[in-house]
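Q: sequence first, then the predicted structure:
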Amino acid sequence: MPTESDFVPDPRRWRVLAVLVVALFMSLVGVSIVNVALPSIQAGLEADQSELQWVLSGYALTFGIGLVTAGRAGDLYGRGPLFIAGVALFTAASVASGLAQDALTLNVARAVQGVGSGLLNPQAVGMIQDHFRGAERGRAFGVFGSAVGVSVAVGPLLGGLLIEAGGITDGWRWTFFVNVPVGILAIALALAWFPRPLLDRAGPNRGDPDRGDGGDAGSSGGRRSRDLDPVGAILLGLAVLAVLLPFVEGGTAPAWIWLALPAGAGLTAAWLRWERRQKRRGRHPMVNLAIFRVRSFANGSLLITLYFMGITSVWVLVALYMQDGLGHTALESGFVGLPSAICSAVAAAWGGRNVMRHGRKVVIGGMYFALVGLVASMAVVWLQGQGRASEWWLLLTLAFVGIAQGSVISPNQTLTLADVPLEYAGSSGGIMQTGQRIGTSVGIAVITALAFRILEIGDWPTAFIAGFLGIIVVVTLALVVALADERYRRRQLQYDAGG
């Protein structure tokens, strides 16, 4: 089986990364633009609250349920063609979304957009795993993280400008059409710059690490069909759907829908049993559950799920506070996050260059920055409520959260996937991203519900502070996991040195 010493870097790897960054930029800008376009969509299509909720929910559900399956398919059949298919699907769905004449058509198109995004994202992570090693892989994930920071900054500002230029009833359409030239560019660059083996071959298939072979596990069509594990894919997809559905539905969900949670737990248990059965029968399961015995992967996946459960609610609460609480426009609200996004991009680049040298300490430091930014933002809002400070001080305090974003997300991805076998790079990346989707949906639902409950008996500053306290609790739990992982790594190094 090939080892790290056998790895020969492809001279075109940075071009591959450039294509991945373009596609990631498109998909993330598409998400953040829609968040500021909802009032325009409501006015243009006369959508009710339930239909408006599904503009976000449909995308979140279809994006989340297929991540692991898409990642595993990339492991087996090749990441390049699936990446291009995902970009093409996302782009076509953007056109359909922009042309929609009613809320139902828009929501169907948004669901297809989510499928495209769920298809391309695991391939991007897997290709970075394939093409980069060691410190260079950290730098590649750092560039990836910088693109996240820039797209987060550009999305709300671009959305606000497009809506102002296009008008309140039709401006939302251009928030979808803007994806089209970027998607076409990503496809053209992929066809021109991806190495031909990446486009032509049927995937790496480096063999089963538990068997120690290096053969092509997918040498025949029938064997590949079994390796993809369609039963496991269906069980896991239904389990993720059941867990996500009550939370992405939010306040519009009927009470009975919460019964999906125990159903999700049962489906998860059934999926685990099936995967173990596949392994016992000598077949390749969709997910090799042995990767959860890789301590760095298990800790990193739990850490990032908790982190996303907390930190993604920051921008929801800031937008609500600035627009509903203080009466600012969507464009003005978007400017509040600009310094944070710039700091995130810079921190991600720095973290990528230094994560292999400093390890988990980069992530731990980022979480401390997050806690400082959260506490300082609470202080600004409290003082603003007392008439003793301006809300625009949030530009400074939220910059600390931006530093945290860059220092946590990409470095954690590098550390979490470092010891995962390459033949499971796509599916393991999909597992991490599924945890992020679940964490995001659960966190936003719970923390915004807490803020609105406080708002019923108090004012916006009090509701904002209560929501941020909830975020601090969850981020602190993620910090505990990071500290435990750092202690484990230190003991392991001492053990290896003594051995």
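A: Thanks, I have the structure now.

Q: hey, let's count contacts and neighbours off CA atoms from now on
A: Will do.

Q: spit out the contact partners of I403.
A: By C-alpha atoms under 8 Å, 6 or more residues apart in numbering, the contact list for I403 reads 340, 343-344, 346-348, 366, 369-370.

Q: and the gap between it and C343?
A: Distance of I403 to C343, computed by C-alpha to C-alpha, to the nearest Å: 5 Å.

Q: ditto for P197
A: Counting by C-alpha to C-alpha - P197 and C343 are separated by 37 Å.

Q: now F247
A: For F247, the distance to C343 (C-alpha to C-alpha) stands at 30 Å.

Q: quick one: which of the contacts of I403 is nearest T169?
A: Among the contacts of I403, S340 lies closest to T169 (C-alpha to C-alpha), at 30.3 Å.

Q: which SSE is immediately downstream of the helix or strand containing the closest one?
A: Assessed by DSSP states H and E, S340 sits inside helix 338-358. Beyond helix 338-358 on the C-terminal side, the first helix or strand identified by DSSP H and E is helix 360-385.

Q: now that following helix: buried residues?
A: Neighbour counts over helix 360-385 (16 or more other C-alpha atoms under 10 Å) mark 360-364, 366-382, 384-385 as buried.

Q: other SSEs contacting that helix?
A: The contact analysis (3 or more C-alpha pairs under 8 Å, 6 or more residues apart in numbering; DSSP states H and E) places helix 360-385 against helix 338-358, helix 394-417, helix 460-498.

Q: now do 6 Å
A: helix 394-417, helix 460-498 (3 or more C-alpha pairs under 6 Å, 6 or more residues apart in numbering; DSSP states H and E).

Q: ok, and here's another one to check against it:
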Amino acid sequence: MADPTAAPSPDRVRWQAFGVCVGVAALTILDLSKVNVGLPSIEKSLGAGPTELQLIVAGYALAFGLALVPSGRLGDIHSRRTLFIVGLSAFTAASLLCALAPNITVLVVARILQGIAAGIQMPQVLGLIQQLFQGAARGRAFGVFGATVGVATAFGPTLGGLLIAVGGPTDGWRLLFWMNIPLGLIAIFFAMRLLPKRQAHDRGRTELDLIGILLLGITTFSLMLPFVLTTGGPDDDPNRWWWLVGFALGAAAFVWWERDYKRRGKSPVIHFSLFALSSYRNGILVATAYFAAIPAVFLLTTLYLQQGLGLAPVFAGMVSIPFALASAVTAWIGGRLVERYGRALVVLGLVLVIVGFLLVLAAAVLSPRELTPWLMAAAMTVAGAGGGFVISPNQTLTLAEIPVTEGGVAGSMAQVGQRVGTAIGVAAASSTFFATLYRESAASDQLAVYHDGVRNGFTVAIGLMAVALVLGLVDLGQRRRRQKTGRPEPTA
């Protein structure tokens, strides 16, 4: 009989700490998707326009992306546990500000602060998983992590709809943020008790490259901002695209500075040697394209069901539940199969996602109105089954050869790619959707107009998923050629 007073096993402690990390990751990702269904309620309650509504969704992703790399670097060289608790505390406080926001300006600012806080804590999650697990256990851990991310992304709209139904159509959106506060406080308590206080450090890399961080921030901001400001409406300012010139100049300056900084014997923000690893480089590109498509599809689905078919938010959100359940199952399975099948598993998942989204689109525009939500939900099951084979196996493959001392910054660069992809994908797909509605607003058959809008928006999203598939096939081909020739992967 086990002694109840005995100290818990190291393996049990690791999984308890992992549980805290995954729970906080789910809370963070939920705020990327659950707020979508609250946009009509926020519009009515605070009089928000298209630009403000876009900033509530994409501004969160923008701030998230800007905070990731410096936070990941700080966590690697100092303490992931400390940065995790700081980020989680700030996220909880920003959620309180969102819930109490008296006007749309305060809400937008609070959402940006919330995104910064999320960007502080998320790299620590990935770095801690790298630190806690090795080998096959790491694959299983990323399998659970991927399942959680998949469920949080897909279940967010349903949860958001339920909260709005409880709180009412005018102020129900405030419950989307109130729920974060008790959950955040509970997570802070367990984080302080369970997260490891010690971590390995690279003793030669302890300084912080402030100029490199600034240049990377300018580069990321200049890339994401024009897409964040794209609504598809007639008031879109074409001058916003000049920010891409700033992106090109910032990227050139960043690369020059980082290489010069390293030549002087110092430690840059990004060690470009990481990108010599094709597993890491290709994995980031696949994830960027994938996360450009997925949030865009969920947003388009929610908008179409609520505005086009007139469904209540809670029922519009329920359409994504099959995606969540299917992706949770296959992510768990994928975490166990990734060592055997590698990138081929990701390619299979991408094919299933594309097939599933084509079926969702067909259900939206071809089926009888009364059957549309049910058929879209059934098609989401196919897409979700594929999504689970993408997220966790790709995360495992991307970070498999990264040194543990670089886990935070390497994971944060992958997250930057995802957040940039989200901003670009949501802007491209939603602006296409809304531009179609504006262009055809005089038509007598408004349902046909929404059919055109969702078809055009889905075309963009499916095209982005096809890009992810091509990148996955390229990586699969490279891996098989290396296996045949026996040529090793370059080291980071």
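A: Sure, I can see it. Since the structure is predicted, the reported quantities are computational estimates derived from the model, not experimental observations.

Q: on that earlier part again, okay, the helices and strands packed on helix 360-385 of the first structure, which one's buried deepest?
A: helix 394-417 (a mean of 26; mean count of other C-alpha atoms under 10 Å).

Q: buried stuff in the helix or strand following it?
A: Sequence order places helix 425-457 as the next helix or strand after helix 394-417 of the first structure, per DSSP H and E. Neighbour-count burial for helix 425-457 of the first structure flags 425-452, 454-455 (criterion: 16+ other C-alpha under 10 Å).

Q: counterpart of the helix holding S340 of the first structure in the second structure, which residues?
A: The aligned range for helix 338-358 of the first structure in the second structure is 321-341, by TM-score structural alignment.

Q: got it, and stretch 259-266 of the first structure?
A: The aligned range for stretch 259-266 of the first structure is 242-249, by TM-score structural alignment.

Q: mean deviation, the match of helix 338-358 of the first structure versus the first structure?
A: Stretch 321-341 of the second structure, aligned to the first structure and superposed, deviates on average by 0.9 Å (mean C-alpha distance after the TM-score superposition for the first structure).

Q: same question, stretch 378-393 of the second structure
A: Stretch 378-393 of the second structure: mean distance to aligned residues in the first structure after superposition is 1.2 Å, counting by mean C-alpha distance after the TM-score superposition for the first structure.

Q: measure the closest residue to W392 of the first structure other than its chain neighbours to V381 of the first structure for me?
A: Counting by C-alpha to C-alpha, 6 or more residues apart in numbering, V336 is the residue found nearest to W392 of the first structure once chain neighbours are left out, at 7.3 Å. To V381 of the first structure, V336 of the first structure is 13 Å away according to C-alpha to C-alpha.

Q: for the stretch 1-150 of the second structure, which segments count as helices?
A: Here the stretch 1-150 of the second structure has its helices, by DSSP state H, counting those that start in this stretch, at 10-33, 39-46, 50-54, 60-77, 80-100, 104-132, 135-167.

Q: now render these as JSON lines, adding distance to A400 of the second structure.
A: Shown next, in JSON lines, are the helices of the stretch 1-150 of the second structure (distance: least, C-alpha to C-alpha, whole Å):
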{"stretch": "helix 10-33", "distance to A400 of the second structure": "18"}
{"stretch": "helix 39-46", "distance to A400 of the second structure": "39"}
{"stretch": "helix 50-54", "distance to A400 of the second structure": "36"}
{"stretch": "helix 60-77", "distance to A400 of the second structure": "17"}
{"stretch": "helix 80-100", "distance to A400 of the second structure": "19"}
{"stretch": "helix 104-132", "distance to A400 of the second structure": "9"}
{"stretch": "helix 135-167", "distance to A400 of the second structure": "8"}
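
Q: for L214 of the second structure, which of these is the nearest?
A: Of the helices of the stretch 1-150 of the second structure, nearest to L214 of the second structure by C-alpha to C-alpha is helix 60-77, at 9.2 Å.

Q: run through who's touching the closest one.
A: Contacting residues not belonging to helix 60-77 of the second structure are listed as 111-112, 115-116, 118-120, 123, 206, 217, 408-409, 412, 416, 419 [C-alpha atoms under 6 Å, 6 or more residues apart in numbering].

Q: cheers, nothing more for now.
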